[in-house]
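A.B. asks: Quick one: sequence plus predicted model below, questions after.
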Amino acid sequence: MSMVIQTESGASFHFGGKKHMNLSVAELVEEALRKNEAVLTHEGALRALTGPFTGRSPKDKYTVNDPSVTNFIDWGSVNQPMDPEKFEQIWTRLQSYLRDKEVYIFDGFAGADPTYRLPIRVINEYAWHNLFVRQLFIRPTEEELAGHKPEFTVVCAPGFKADPSVDGTRSETVIAVSFERKLVIIAGTQYAGEMKKSIFSVMNYLLPDQGVLPMHCSANVGKDGDVALFFGLSGTGKTTLSADPERLLIGDDEHGWSDRGVFNFEGGCYAKCIGLSREKEPQIWEAIRFGTVLENVVLDQHRKPDFHDNTLTENTRAAYPVDFIPGAVIPGVAGHPNVILFLTADAFGVLPPISKLTPEQAMYHFLSGYTSKLAGTERGVTEPEATFSTCFGAPFLPRPAHVYAEMLGKKIAEHQVDVYLVNTGWTGGPYGVGERMNLGYTRAMVRAAINRELSQVKYTVDPIFGLAMPLECPGVPAELLNPRNTWKNTDEYDQKAKELAERFHQHFAKFPDVSAAVKAAGPKL
């Protein structure tokens, strides 16, 4: 029997195959196993493989150049334009492809604050993808489900291929969002993270008009209500550092900051799990159980995960509901932040493990967004690559950077927020020579910042980067706090530091209109 699904924008989906609406976790697991999409691990998690696509495909991501948005999008390599006619022809063929197929449908929300949440619908070709979105987005109550009217729809069909010669795409893979259609198309890739990040991009476009700053950050809160935000790209430690047994988790990746405080966009976590151990990350370890989706994790003959095996990818992942973390804040809403931490995985090995930023430096480093792309997070990245990702989330920001930066600057000033730069990357030398920052020491520094212990110590200023480095920190050897002391050859450190400083200046030339004070807050050449 044919079924027509109508969206808020008037787009119609015509499906003649079997439809599975809002299945439970157990039902979706059974469906994935029935269709041989995945296998169960020894403790009940569902392990799926994503084939050749083990990370996002940013070069295949498009925004439809609809008349209503054309003047508000920051067009370029991140937001590649697609003609509305091309989108419509892809959409027409995609509907034909799905017409007689079995599909799985999830209705839920993005945004834990009811004032700003976005009702969404996700339609999947794969059952395990539908389990993924069920665990990652916000699950409605029965009452909410009864009255659910999706305002944005995601259709994910990995088996459908775009035709570059006809569609004008770069490859057979396409991730395209139409704000007029209120529709996202994902095709030609099995990597589940594309669904999560597509809705994040949608929220990043919609919320600034409502006075809400969308942020690529994790967030937690102490027992006294003190909120901390952790900005950073994939692999820099957002999920790991925010999952702190001493604090309550609000969310691990995407949040909004309104006039009322911070709220999670999601209802789940998407943790990198390469090298995962019970000792270092006990909360994430315990979250991997029935209902969790593992991506590209190698299993032994008894289906026990080997989290140290990177044969398939460095970007192994675990997706689970946020309430799998003990004491998670449900719903994910809290007050205004007291502390912000910018996380950077410095592959040069020259930035301090922690430094306190002035308001001007905070704006400089937010606009810079310096970090390293870590292996596996994007297709083709096999080892750390130094990169600048504006606002620590450039791949997901449809609007110009200044829109987000100005909102952050105002909120930092209004709420008197302390801001720190934390290097979770390399020390003692660059990638290949030095070693990755000790997680235990990083946790100690982060806790000292959040607990205001670093407000009581003396600082010294780095001569090149101008960063205020604490001379002491509880639980951390003092000699590690100045990165120059960790290198065997200080001349080589100075050379690398100058090289990175030059890269900062080259990138910041993209922002000619910022104030002189913010420009002066960067490294000294």
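C.D. replies: That came through, no problem.

A.B. asks: switch to C-alpha atoms for all contacts and neighbour counts from now on
C.D. replies: Will do.

A.B. asks: Need the three-state assignment for Tyr364.
C.D. replies: Secondary structure, DSSP: H, G, I helix; E, B strand; the rest coil: Tyr364 is helix.

A.B. asks: any idea how far it lies from Pro523?
C.D. replies: According to Cα to Cα, to the nearest Å, Tyr364 stands 10 Å off from Pro523.

A.B. asks: which of those two has more neighbours?
C.D. replies: Tyr364 (26 against 22; other Cα atoms under 10 Å).

A.B. asks: Do you have the strands of the stretch 401-525 of the chain handy? List them.
C.D. replies: With strands called from DSSP state E, counting those that start in this stretch, the stretch 401-525 of the chain shows them at 418-423, 426-427, 435-436, 459-461, 468-470.

A.B. asks: next up, a second structure to put side by side with the first:
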Amino acid sequence: MNSLHIPNELNQLLDEKNVQIQLSVPQLVEKVLSRNEGTLTSSGAISVATGKYTGRSPHDKFIVAEGSTKDKIDWGNNQPISEEAFTNLYNKVLDYLKTKEEIFVFKGFAGADKKSRLPIQVVNEYAWHNLFAHQLFIRPNAEELLAHETGFTVISAPNFKANPAVDGTKSETFIIISFERRTVLIGGTEYAGEMKKSIFSVMNYLLPENNILSMHCSANVGQEGDVALFFGLSGTGKTTLSADPNRKLIGDDEHGWSSNGVFNIEGGCYAKTISLTREKEPQIFDAIRFGTVLENVITNPETRIPDYDDNTLTENTRAAYPIQAIDNIIEPSIAGHPNTIVFLTADAFGVLPPIAKLTKEQAMYHFLSGYTSKLAGTERGITSPQATFSTCFGAPFLPLPAKRYAEMLGEKILEHGANVFLVNTGWTGGEYGVGNRMKLSYTRAMVQAALEGELNHVETVQDKIFGLHIPLHIAGVPDEVLQPNKTWSDAHAYELKAKELAEQFRQNFKKFSSAASDIEEKGGPIA
């Protein structure tokens, strides 16, 4: 991966006098303010609005169908676009950027492990996008910058809009990955998260090629060097449970697991800020300081104080800051092999146990399933809890067939003796609207017991429907809470609801059945 991958057209653009390369955070903040791209808040953070798009545009994401890669891509999970369409759009975007008074370039890395990191460069129309890249990716020191040879380039031109009839896109917006050209091309959207997640998608392709498992999870390490991974979709408590004052954060979202251990793919955090308070999440609150990028957060025009409860623009308000803004971290962001892996789910049906120990096959099954539930009122048209599944807890970012990632996880669990647990942070004693949300104090006690190895050899009982192995006793948690069938007042109603969810697991898993029938047989529901 070197500069030879950079096409000549791009080299010509980057030689122009209007190119600002590797500006510092203060310089970028000055640019953002002078160009009226954002405003300064009371904490020194930059506040910006992303316009029409306040989240990712998954239907506008493509991978170029190229000779060397097209047979490897899972086209059932990814949209192809032709090489011709990509080349034409690429040239149009470069011509467009040549007309700008300034463009901004960041050079850095994806991957904290120097043996497998990817040197990247990010080319931006907006100064605040370049500031975002500076905060989210790994920043080089002076020596590393001098030796930097780009392995992948992100080009982001938010104000360039595609013509679907001509350009082969579905709308004015496009996020296109070309693995042969080593390029991500983004246009028609100001949402900065597209840059972050595109590089994650790239790493999800490149790392497995080197026998490194890429993972959408948070990770931390204990005082004895014991490593824990936390997988979970939005609303399951991943951020809350991985932020432990007694453990150091490796990273909050994207990791690789190599033969050396776990490493953070990123150099920063992209935290949700809706309803943020210092009392609830002090680490995130205090990380929002000079240089942080606040996306779509409404601020008081006079005091410049952010109102984190205001969802006028979106519920998906965000803060982008370097991981060094958090005190309790490990540097560099690398550690050993995981001792404990936690899959988090917020089961609104109230039938999954609050914690269960998984066999290797069950771990692979629940990894492929990636289950949680959407609640009534969270989306238009949802009037009761609905099961939702995201393969490997990150379906939109997986270029390769899902079974590839699951098999790698199974191999690494077996090789390194990691213990895997399914933790339900959702409902108990009945489904949403009838039962109650699991007490956070109980969940913390269960996770703590798992992390400290107390559950590795405890007596368990097997759930009769899901086949999960449930501990009978955990200090600080009432025994009856551990078995969901005992928390329901109506045992028959519990069984009906549990079988209903088990059937939804089976229906979802049909897309893997031909390739992963062995995993389903050994790891799926048993009734």
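C.D. replies: Looks like it arrived, so ask away. All values reported here derive from a predicted model rather than from experimental measurement.

A.B. asks: Any idea what the TM-score is?
C.D. replies: TM-score of the superposed chains, computed with TM-score structural alignment, normalised by the length of the first structure, equals 0.92; 520 aligned residues with a Cα RMSD of 2.6 Å.

A.B. asks: before we move on, the earlier item: now the strands of the stretch 401-525 of the first structure in TSV, with mean neighbour count and distance to Gly376 of the first structure?
C.D. replies: Formatted as TSV, these follow (neighbours: other Cα atoms under 10 Å; distance: least, Cα to Cα, whole Å):
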stretch	mean neighbour count	distance to Gly376 of the first structure
strand 418-423	25	20
strand 426-427	28	18
strand 435-436	18	17
strand 459-461	14	35
strand 468-470	22	32
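
A.B. asks: and those strands as a markdown table, adding distance to Val39 of the first structure?
C.D. replies: Output for the strands of the stretch 401-525 of the first structure, formatted as a markdown table (distance: least, Cα to Cα, whole Å):
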| stretch | distance to Val39 of the first structure |
| --- | --- |
| strand 418-423 | 37 |
| strand 426-427 | 36 |
| strand 435-436 | 33 |
| strand 459-461 | 53 |
| strand 468-470 | 48 |
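
A.B. asks: Out of those strands, which gets nearest to Asp309 of the first structure?
C.D. replies: Proximity to Asp309 of the first structure (Cα to Cα) singles out strand 435-436 among the strands of the stretch 401-525 of the first structure, at 18.0 Å.

A.B. asks: you'd agree Ile326 of the second structure is up against Gln283?
C.D. replies: Yes - Ile326 of the second structure is within contact range of Gln283, at 6.0 Å (criterion: Cα atoms under 8 Å).

A.B. asks: In terms of neighbours, single out the busier of the two.
C.D. replies: Ile326 (20 against 16).

A.B. asks: Quick one: residues contacting Asn264 of the second structure.
C.D. replies: Contact criterion Cα atoms under 8 Å, 6 or more residues apart in numbering gives Gly111, Ala112, Asp113, Ile250, Gly251, Glu254, His255, Gly256, Ser333, Ile334 as the residues in contact with Asn264 of the second structure.

A.B. asks: which one is it nearest to, not counting chain neighbours?
C.D. replies: Nearest in space to Asn264 of the second structure, with sequence neighbours left out and distances taken as Cα to Cα, 6 or more residues apart in numbering, is His255 at 4.5 Å.

A.B. asks: what about that neighbour, how many neighbours?
C.D. replies: By the criterion of other Cα under 10 Å, His255 of the second structure has 29 neighbours.

A.B. asks: isn't there a helix covering Pro67 of the first structure?
C.D. replies: No - looking at Pro67 of the first structure with three-state DSSP, it is coil, so not inside a helix.

A.B. asks: Could you list which of the contacts of Asn264 of the second structure belong to strands?
C.D. replies: Ile250, Gly251, Glu254, His255, Gly256, Ile334 (DSSP state E).

A.B. asks: In the first structure, what sits opposite the first one in the alignment?
C.D. replies: This points to Ile250 of the second structure. Matched to the first structure by TM-score structural alignment, Ile250 of the second structure sits across from Ile250.

A.B. asks: Please verify my assumption that Asp74 of the first structure contacts Arg399.
C.D. replies: Yes - applying Cα under 8 Å, one finds Asp74 of the first structure in contact with Arg399, separated by 5.1 Å.

A.B. asks: Neighbour count for the two, which is higher?
C.D. replies: Using other Cα under 10 Å as the criterion, Asp74 of the first structure and Arg399 rank with Arg399 on top: 21 against 16.

A.B. asks: Quick one: residues contacting that one.
C.D. replies: Applying Cα under 8 Å, 6+ apart, the residues near Arg399 of the first structure are Phe72, Ile73, Asp74, Asn204, Tyr205.
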